[in-house]
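> Sequence and predicted structure, then a few things I'm wondering about:
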Amino acid sequence: MSLDTTTTVFAAFAFIGFVLALVPFYWHYKAANTGTCLYMFWASLGCLNAFINAVVWNGNWTDHAPVWCDISTRIIVAENSAIPASTLCITRRLYHIATNTVGSKRREAIINFSVGLGLPIFNVALTYIVQGNRYYIYEDLGCWPAIITTQPTYPLFYAWPIALGLVSAGYGVATMYTFIRHRRDIHNVGSDTAMESFRLNKSLYTRLMILCCVDVTLTLPIASYIIYASTRNAYQPWVSWGFLHADFTHIYTLTASFWRTPQVWAVVEVSRWSNTLNAFVFFALFGLAQEAHLHYSLVYKYAKRLGSSWREGSSLHLSRYALLLILAGNCH
């Protein structure tokens, strides 16, 4: 078995992205930022899924784990709309902050979970209609959804990231227009309004806007290119449900020399690297910010004290600092 260098490099970046995307999760969870939490969840899950596939199928195309491939391909399908849906949740919240129409935390959480979690799951269910086989296995790539490009594939699969991206762009433009129009009010508004929250957390909201702009800017051209490339590569007219699913249980395994044509290779690489890029962009904006440094310093301080207690061999000290860690977590 000969390992592919490109796949090895990708696996390393995917694993790093999996870890980095989860670093800011705790303090965003404590702040009830469900949109950003969903974004981190999907970005990290996508990186982990790609990492496992790249490691297991680097240099081979054997069907090692059928159950895993069933799960993995559904994660890949969910990612098609998961990041755009999470971005929509973030831009929607920023818009409500700008217009001072923020609802209750419970209501916002229900809406965000319905959009950021419910829509990707619904996307997975719909995609079964145009899924010709259980899955494919590509050498060096791993499990891949067996989605047939036919007429229903466009509204059921390809259109989701574009539609969500356009809605997010609409919210983003409206948010920026509102903030600019009321920039003077931000400094004069009372403390009981949502705009005061923006004034106090201007850096956070600015970074959220940057994240949304980057995602929308990447989502629309990437999704459009994938539609274009898929239509050129393997378009098949819709015949019937029975015709499309006639050979559903068969597993196709493809060697690297077979599937790495310029068109297919470009679609696959753009698809799997985009999620890793999302994880790195998120960490750059939120894992290196000022509030992140405060949390890192707290973790370092308590870890240092815990290490001193461990060296002293005192179970009493260990219990005391374990309690301090719990209390510290509840205070932030």
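Structure's in. What do you need?
> hey, let's count contacts and neighbours off CA atoms from now on
OK.
> For the stretch 51-200 of the chain, just list every one of the helices.
In the stretch 51-200 of the chain, the helices defined using DSSP state H, counting those that start in this stretch lie at 66-98, 105-113, 119-127, 153, 159-181, 183-188, 194-200.
> Which of the ones you listed sits closest to Phe282?
Between Phe282 and the helices of the stretch 51-200 of the chain, the shortest separation by Cα to Cα is 11.4 Å, and it involves helix 66-98.
> ok so, going back, for my notes, please list the helices of the stretch 51-200 of the chain in JSON lines and give mean neighbour count and distance to Trp273 for each entry.
Listed next are the helices of the stretch 51-200 of the chain as JSON lines, based on neighbours: other Cα atoms under 10 Å; distance: least, Cα to Cα, whole Å:
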{"stretch": "helix 66-98", "mean neighbour count": "23", "distance to Trp273": "12"}
{"stretch": "helix 105-113", "mean neighbour count": "15", "distance to Trp273": "25"}
{"stretch": "helix 119-127", "mean neighbour count": "19", "distance to Trp273": "19"}
{"stretch": "helix 153", "mean neighbour count": "20", "distance to Trp273": "23"}
{"stretch": "helix 159-181", "mean neighbour count": "19", "distance to Trp273": "16"}
{"stretch": "helix 183-188", "mean neighbour count": "14", "distance to Trp273": "38"}
{"stretch": "helix 194-200", "mean neighbour count": "19", "distance to Trp273": "33"}
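> Alongside the first one, take a look at this:
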Amino acid sequence: MPGALPFIAFPAVFLVSIPLFLHARHGNLPLISIFTWLLLNNIAYGINSVMWDGNADLKAEFWCDFTTKLKIGGDIGVPASVLALALQVYHITLQKKRLATLVEFGLCVFLPMLIMGLHIIVQGHRFDIFESFGCQPAIYVSVPSIFILDLPALLCSILASIFCTLSVINFARHRAAFTRLQAVHDRMNNGLDKSRYLRLTSVTFILGAWSATVIALTRASAYRRLQTWTTWDEVHADFLSFDGARFTLSDVPSSVLPWLYLSWLSIPISSVFAFAFLALGTEAGKEYRKYWTAIRGAGTKPGTEKNAPRPPLEGDDEDDDDIWGPVEKRSWLDVSSASTPRRDTLRMYVDRRVTLDP
């Protein structure tokens, strides 16, 4: 399997690039952050697996410094971004304003950068090199490493799954009201597309649960060799030394090797999940056809006259800041009150369109 690692990482780069391209134009920070962390880590994984295929030589030291920090950032960046996305989904079911941009930025960007910086506290030397895997972060496995590197990522993953579950529960509670409202107006499915909403909720839950599982399994193996963090000088005494920091596959204990593979594969597998749920939907297919038509020269470019969005309808709010893309507001309560369900029961459906593009 070691020789197959590049053929896993580079296709994952392609897979995650597609939803990143499709979603970037909507400015949804959590989605962009998830795809970006996955993309950068897959690129680093692919290059490392080629450079260190069949060897554990010391080379490209500055590249290793960069990619090991990138891995630390990705290990927390993906779960934290998934949590931000889960909070957005949860806010939809509560019919609240979107999550504050500062909170999103804190989870998606600031928290990973902070953890990347704090890693130095438990970084006994610059990096490790494993045959076929390449550069890996050096971690002084101790109680501080649990609180700095592991608990934040695990907590974000668990919270993401919890908020997704709460979102589904809230949605299920209002299904009857949703059905009655569709009977009032045959175009109610423009108000909330259940399949798109549930698709996004599903991928958020899966990524959160998957990240929590990987963290729990891989860290449990590492903590069997828990060390005592004494003083800064003692922990960092051999920071510039690479003695004992290079490992061939035969050097890795058979009990540890499966967890090393699982940790490496977690990023490509997360990329497959993201692609399957966010790049294979009906709306994504429409985008593909649009761009394919433009490339072939058989039609107009996306966004021009033929493919341009329809003009705003009366009652639309052009300034509404929806988290998924364009939003249309229209009130279905203009229908006679005799046939309209109670406003408080239908509060989350009556005046908001959620479009999950693509």
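Good, I have the coordinates. Every value quoted in this text rests on a predicted model; they were computed, and no experiment measured them.
> Go through the helices of the stretch 51-200 of the first structure and name the closest to Glu291 of the first structure.
helix 194-200 (13.0 Å).
> Which strands or helices does the closest one pack on?
helix 66-98, helix 183-188 (3 or more Cα pairs under 8 Å, 6 or more residues apart in numbering; DSSP states H and E).
> Where in the second structure does the longest one fall?
Alignment note (TM-score structural alignment): helix 66-98 of the first structure is matched to residues 61-93 of the second structure.
> And stretch 129-138 of the first structure, by the same measure?
Residue span in the second structure matched to stretch 129-138 of the first structure, by TM-score structural alignment: 121-130.
> cool, and stretch 283-297 of the first structure?
So stretch 283-297 of the first structure sits over residues 275-289 in the second structure, by TM-score structural alignment.
> circling back: which one of the helices of the stretch 51-200 of the first structure lies nearest to Asn53 of the first structure?
Using Cα to Cα, the nearest of these to Asn53 of the first structure is helix 66-98, at 8.3 Å.
> That closest one vs the second structure, average offset?
In the superposition with the second structure, the average deviation recorded for helix 66-98 of the first structure is 0.7 Å (mean Cα distance after the TM-score superposition for the first structure).
> how big is the angle separating that helix from helix 119-127?
130 degrees (axes from the mean of the first three to the mean of the last three Cα atoms, to 10 degrees).
> now helix 66-98 of the first structure against helix 159-181, angle please.
Using the same axes, to 10 degrees: helix 66-98 of the first structure against helix 159-181 is 20 degrees.
> As a markdown table, the helices and strands packed on helix 194-200 of the first structure with distance to Leu318 of the first structure would be great.
As requested, these are exported to a markdown table (distance: least, Cα to Cα, whole Å):
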| stretch | distance to Leu318 of the first structure |
| --- | --- |
| helix 66-98 | 40 |
| helix 183-188 | 47 |
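> Which among these is found nearest to Phe243 of the first structure?
Per Cα to Cα, nearest to Phe243 of the first structure of these: helix 66-98, 21.4 Å.
> Show me what that closest one packs onto, helices and strands only.
Partner elements for helix 66-98 of the first structure (3+ Cα pairs under 8 Å, 6+ apart): helix 34-56, helix 119-127, strand 142-144, helix 159-181, helix 194-200, helix 202-234.
> The ones you listed: which one's closest to His187 of the first structure?
Nearest to His187 of the first structure among those is helix 194-200 (6.9 Å), distances taken as Cα to Cα.
> what sits up against the closest one?
Applying Cα atoms under 8 Å, 6 or more residues apart in numbering, the contact partners of helix 194-200 of the first structure are Ile97, Ala98, Thr99, Asn100, Thr101, Val102, Ile186, His187, Val189, Gly190, Ser191, Tyr205.
> and which of the residues you listed is nearest Trp27 of the first structure?
Relative to Trp27 of the first structure, the closest of these is Tyr205; by Cα to Cα it sits at 15.0 Å.
> quick one: that closest one from Pro237 of the first structure, how far?
Using Cα to Cα, to the nearest Å, Tyr205 of the first structure is found at 46 Å from Pro237 of the first structure.
> In terms of packing, which of the two has more residues around it?
Neighbour tally, Tyr205 of the first structure and Pro237, criterion other Cα atoms under 10 Å: the higher count belongs to Tyr205, 18 against 10.
> so the more buried one makes contact with Leu94?
Yes. Proximity of Tyr205 of the first structure to Leu94 meets the contact threshold set by Cα atoms under 8 Å, at 7.3 Å.
> contacting residues for Pro302 of the second structure?
Lys290, Tyr291, Ala294, Ala308.
> In contact with the aligned residue in the first structure for Asn42 of the second structure, which residues?
Using TM-score structural alignment, the partner of Asn42 of the second structure in the first structure is Cys47. For Cys47 of the first structure, the contact set (Cα under 8 Å, 6+ apart) comprises Ala14, Phe15, Gly17, Phe18, Asn275, Thr276, Ala279.
> list the contacts for the spatially closest residue to Gly73 of the second structure that is not a sequence neighbour?
Among residues not flanking Gly73 of the second structure along the chain, Pro112 sits closest, at 4.9 Å (Cα to Cα, 6 or more residues apart in numbering). Listed by Cα under 8 Å, 6+ apart, the contact partners of Pro112 of the second structure are Ile72, Gly73, Gly74, Ile76, Gly77, Ala80.
> Of all pairs in those residues, which one is the farthest apart?
Ile72 and Ala80, at 12.5 Å, using Cα to Cα across those.
> Which position in the second structure pairs with Thr175 of the first structure?
By TM-score structural alignment, Thr175 of the first structure lines up with Ser167.
> right, and its match touches Val89 too?
Yes. Between Ser167 of the second structure and Val89 there is a contact at 6.7 Å, judged by Cα under 8 Å.
> Can you pull the residues that touch both of these two?
Common neighbours of Ser167 of the second structure and Val89, using Cα under 8 Å, 6+ apart, are Thr201.
> What lies in contact with whichever strand or helix holds Gly307 of the first structure?
Assessed by DSSP states H and E, Gly307 of the first structure sits inside helix 290-312. With Cα under 8 Å, 6+ apart as the test, helix 290-312 of the first structure has contacts from Pro24, Phe286, Ser315, His317, Leu318, Tyr321, Ala322, Leu325.
> I'd like to know which of those residues are buried.
Buried by 16 or more other Cα atoms under 10 Å: Pro24, Phe286, His317, Leu318, Tyr321, Leu325, out of those.
> so of those residues, which ones are in helices?
His317, Leu318, Tyr321, Leu325 (DSSP state H).
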